[in-house]
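Colleague: only geometry, no sequence info:
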C-alpha cells in the first residue's frame, strides 16, 4: 500500500523505473485554469526532460466540480495521479482519502529534499494552506487574497486620492463620489451577493481578525464579537453609501469596470492579467491592497488551490512529485504569476531574475506580493453541504444588501443556515 511507503522509497523507485521507460501521469484541474496556466507549464515540463510525460484529464467545470469528481473517483478507485483542489475543500477531501490510503503525505516527499530546500522555497504560512490535521497533503500552487482594482481616471475626476482606499470608510466615501459623476457611472463592485463561493463573505469576517470556525473546524465562530453583524452592516452600506447596485449581474459589473464605467472593483489577483487585457489603454488602471478593519490581526482568506498526489502507484507518485516541484518552484511560479496575477507561492520566485525585476517594472502586478502577511485561511465546512450552505447564505446577503432584511436578521440567518447544514 502507498501509505506504508516512505517518500524516499517512492523517489528511489521512480529513479529506477525512469531509466527503463517513460512514466505517464494524469492530472485533473478545472477549465478556467487549464488553458492559461497548465497548458504552457506542462508543455515546458514535458520538453525539458525525458523520464516523465504529464497529460491532463478532461477538465472539471470549476472548483466545486473538481471536488465532486475527486470524491466520486475516490469511491470507484478511478482517481487521477494528481489534482488541484481548492483550499477550502481540501480538508474534507484529504480526510476521506487518507482513510482509504488514496492521498500521499507530502511531508515525506519534502523530507527527501532536505530542510534547506524547504526553507528556501516555501514559507510556513504558505505551506499551512495545504495542511490538514497537521499533515502536508497539498502543495500550494495558486494563491490569492482580495485586492482592489481602481480606475484612477474616475477617482481623479471625483477628487479622490488612491491613499483614501486604505480604510473601509475611505472606500465607501470614494465610491460615493465616483457614483455621483453621472447616471452611467458606478462607484463600487463587491459582488458578495452573486459570488460563486463564500470567499467574499470570508473576506469580511477575517479582515476583522475573525475566523469562520473554531480551531477544531466543527463550531461556527464567525459570529464572535458581532463580526457577522458588522459584515452585514458593511454590505448594506456598500449599497446605501457606495452605490453598489445588486440589480447588475456580476459579469456586467466586470464589463462596466473594464469599459471605464465603474470606479472601484473587488476581485482576485488571478484576474489581473485578464482585466489588464480587457482595459487595454482605455484608462489608468491600478491595483491596491485590500482594506481591513483590524490592521494588527486582520487577514484575508487565501483563494486558490493546492496540488495533491492521488495515485497508489509508487512510480507515478514520485513522478507526480517531480512535476509538482516544478509547478510550485521558482520557474513555475514565475510563469504562473505573469500569466495570471496570482500571488507566487514560492519564495525563490521573488528573486530578481524571476519576479523581482518584473514587479519593480509592473507595480500593477506586484500588489499580491505586498499582502503576504495577510494571507489567511479559506475555511471549509465539515460535511458535504458547503455548496448549499453558500447558496442559502448568498440569498440572505442579497436580501440584506437590497434592504429586504436587516443586518441583524441577516447575521442570525447565515449562522442558522450553517449550523443546520454543516453536520450533514
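Modeller: Great, that's in hand. Bear in mind the structure is a predicted one, so any value in this text is a computation, not a measurement.
Colleague: okay, CA-based contacts and neighbour counts for the rest of this
Modeller: OK.
Colleague: what's the span of stretch 240-256, first residue to last?
Modeller: End-to-end distance of stretch 240-256: 20 Å, with CA to CA, to the nearest Å as the criterion.
Colleague: show me the contacts for the nearest residue to residue 97 once chain neighbours are set aside.
Modeller: Of all residues not flanking residue 97 in the chain, residue 103 sits nearest, at 5.8 Å (CA to CA, 6 or more residues apart in numbering). With contacts taken as CA atoms under 8 Å, 6 or more residues apart in numbering, residue 103 has the following neighbours: 3, 94, 97, 137, 308, 309, 310, 311, 312.
Colleague: okay, now the one to match up with it:
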C-alpha cells in the first residue's frame, strides 16, 4: 500500500510538473483606448477560460500607435519583446522591414486556410507585405461624419439632405454655431494618430502619399493640395483646436453639430448619448470619383521567437480575430470586424448591424477602403511627426496651405533620402 501511495504521489508530482511546464504566460502590448481596453479584457477572460494552459498578461498600454511601434523597436535591440502586439495598420511595415514580426501564413494554412477561419480577403490584405501575411486586422475603422440631428433641425437643416462638399458643410456649420450656448457648428478630428485624417482627405481626392516607386513625394500634387486647403478652410471657419477626448465629450454632450471622426468612437458615443438627442452617421465626403478612404485601426502581430510560444501566441491571435473575439470587439467599439463569419452570422454580428443603422455608413465604405499609408525606411515615424507639425500650423490658422505645402514636402523628402 505504501509503495502504491508513493507511486501515486510521484505520478501526481510528475503530472503537476508537466502541467507547469506546459503553462504559458503571454505578454501582450496594445495602444491605449478605453473602449478597446474593455474589449481586450473580455476577450482575455473568454480565451483563458477556453485555454487554461495559457495566461495573458497585458503590459502597460502605449499612449498611441507610434509609441507602441517605438517600444517594439527598442525592445528588439535588447531582446525584450512582448509575444503579441496590436500595432497600427500604418506602422507594421517598419517592424517587418526590421525582421521583428513573424509571418503567419504557415499558421493560417495549418488551420485550414483563410476562408475556413473567416478572414475577409480585403481585410487580410491590410496585414500583408511582399506576398506574406504578417498581421491579422483586429479592429478597422473608417472616417465618418457624425450629425447631431437636433442641432441641424434648429438651424433649419435636414440630415436627409446633408451637403456633399466641404464648403457647403462648413456653411451649414456656421449656421449651427451658437457661442452663447457653447455650441460648435463643425469640428474635424484632424489630429488622429498617423496623419490619418490628412490621408483621408488626400485619398478622398484621388491622390496618394508617395509615387508608385515610393522614391518621391506625391502628396504635394493637386489632390494633396486640395486636402491641405481643406484644413485651411477649417481654420477660416474658426474651428477650435480641441484634444480628441475633449471634442468627443463635447459631441456626446450635444455641443457639436457636425463632427468628423473615426468610426472607432461609434460604440462609445452610442452608449453614452443614449436618447439624449438624435444622432446619425454619414459617409466621408469624396472629392473625386475614384476617391477612397484609408482603413484605420490595428492588427495583431506575433513577435515571439520560441516556436512553442509562437503556437500559444497564434492560438490567442486566432481567437481575438475569430468570430467570438471580433464580435466582442465590435460590440464594445465602432470598429469594423475583419472576420466574415462574425459579420454574416445573425447570432453574432449579423442582427446587430441590421438593428443599428449608424454602423452602415462605415460598412458602406468597405468597397472604397485603401491602406493607411506606411512610409518606407527608418524615418517613417519621424515623417508622421513632420506632417502633423505642418498640418497643425494650417488647421490652427498660423500658416496657409500655399506656403506650408512646399516646406512640408521638402522636409519629408529629406527624411526619405
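Modeller: Structure received. Because the structure is predicted, anything quoted here is derived from the model rather than measured.
Colleague: care to give me the TM-score?
Modeller: After superposition, the two chains reach a TM-score of 0.87 (TM-score structural alignment, normalised by the length of the second structure), with 397 aligned residues with a CA RMSD of 2.4 Å.
Colleague: Strands of the stretch 201-350 of the first structure, start to end?
Modeller: 262-267, 285-289, 300-301, 303-309 (DSSP state E, counting those that start in this stretch).
Colleague: any chance of those in a markdown table, with mean neighbour count and distance to residue 75 of the first structure too?
Modeller: Formatted as a markdown table, the strands of the stretch 201-350 of the first structure follow (neighbours: other CA atoms under 10 Å; distance: least, CA to CA, whole Å):
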| stretch | mean neighbour count | distance to residue 75 of the first structure |
| --- | --- | --- |
| strand 262-267 | 24 | 35 |
| strand 285-289 | 20 | 42 |
| strand 300-301 | 29 | 30 |
| strand 303-309 | 26 | 16 |
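Colleague: Let me know which of the ones you listed is the nearest to residue 353 of the first structure.
Modeller: Nearest of these to residue 353 of the first structure, taken as CA to CA: strand 285-289 at 23.2 Å.
Colleague: related to what we said a few turns ago, adding distance to residue 143 of the first structure, write the strands of the stretch 201-350 of the first structure out as a markdown table.
Modeller: Converted to a markdown table, these look like this (distance: least, CA to CA, whole Å):
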| stretch | distance to residue 143 of the first structure |
| --- | --- |
| strand 262-267 | 13 |
| strand 285-289 | 15 |
| strand 300-301 | 10 |
| strand 303-309 | 5 |
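Colleague: What segments of the stretch 251-400 of the first structure are helices?
Modeller: Applying DSSP state H, counting those that start in this stretch to the stretch 251-400 of the first structure gives helices spanning 272-279, 314-327, 330-340, 357-361, 363-366, 386-401.
Colleague: ok, the residue most central in space within the second structure - contacts?
Modeller: Nearest to the geometric centre of the second structure sits residue 297, at 1.1 Å (CA atoms, centre = their mean). Counting by CA under 8 Å, 6+ apart, residue 297 of the second structure makes contact with 88, 89, 138, 139, 140, 141, 264, 335.
Colleague: export the helices of the stretch 251-400 of the first structure to CSV and tack on distance to residue 199 of the first structure?
Modeller: Below are the helices of the stretch 251-400 of the first structure laid out as CSV (distance: least, CA to CA, whole Å):
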stretch, distance to residue 199 of the first structure
helix 272-279, 17
helix 314-327, 24
helix 330-340, 19
helix 357-361, 26
helix 363-366, 21
helix 386-401, 10
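Colleague: so where is stretch 255-269 of the second structure in the first structure?
Modeller: Counting by TM-score structural alignment, stretch 255-269 of the second structure lines up with residues 261-275 of the first structure.
Colleague: Go ahead and name everything in contact with that stretch.
Modeller: With CA under 8 Å, 6+ apart, stretch 261-275 of the first structure has contacts from 144-152, 154-155, 175, 178-179, 184-191, 253-254, 256-258, 303, 338-343, 365, 368.
Colleague: One more pass at 7 Å, please.
Modeller: 144-151, 154-155, 175, 178, 184-190, 256-258, 339-342, 368 (CA atoms under 7 Å, 6 or more residues apart in numbering).
Colleague: Selecting buried members of those in PyMOL, what would you type?
Modeller: Command for PyMOL that selects the buried part of the contacts of stretch 261-275 of the first structure, burial taken from 16 or more other CA atoms under 10 Å:
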select buried, resi 144+145+146+147+148+149+150+151+154+155+175+178+185+186+187+188+189+190+256+257+258+339+340+341+342+368
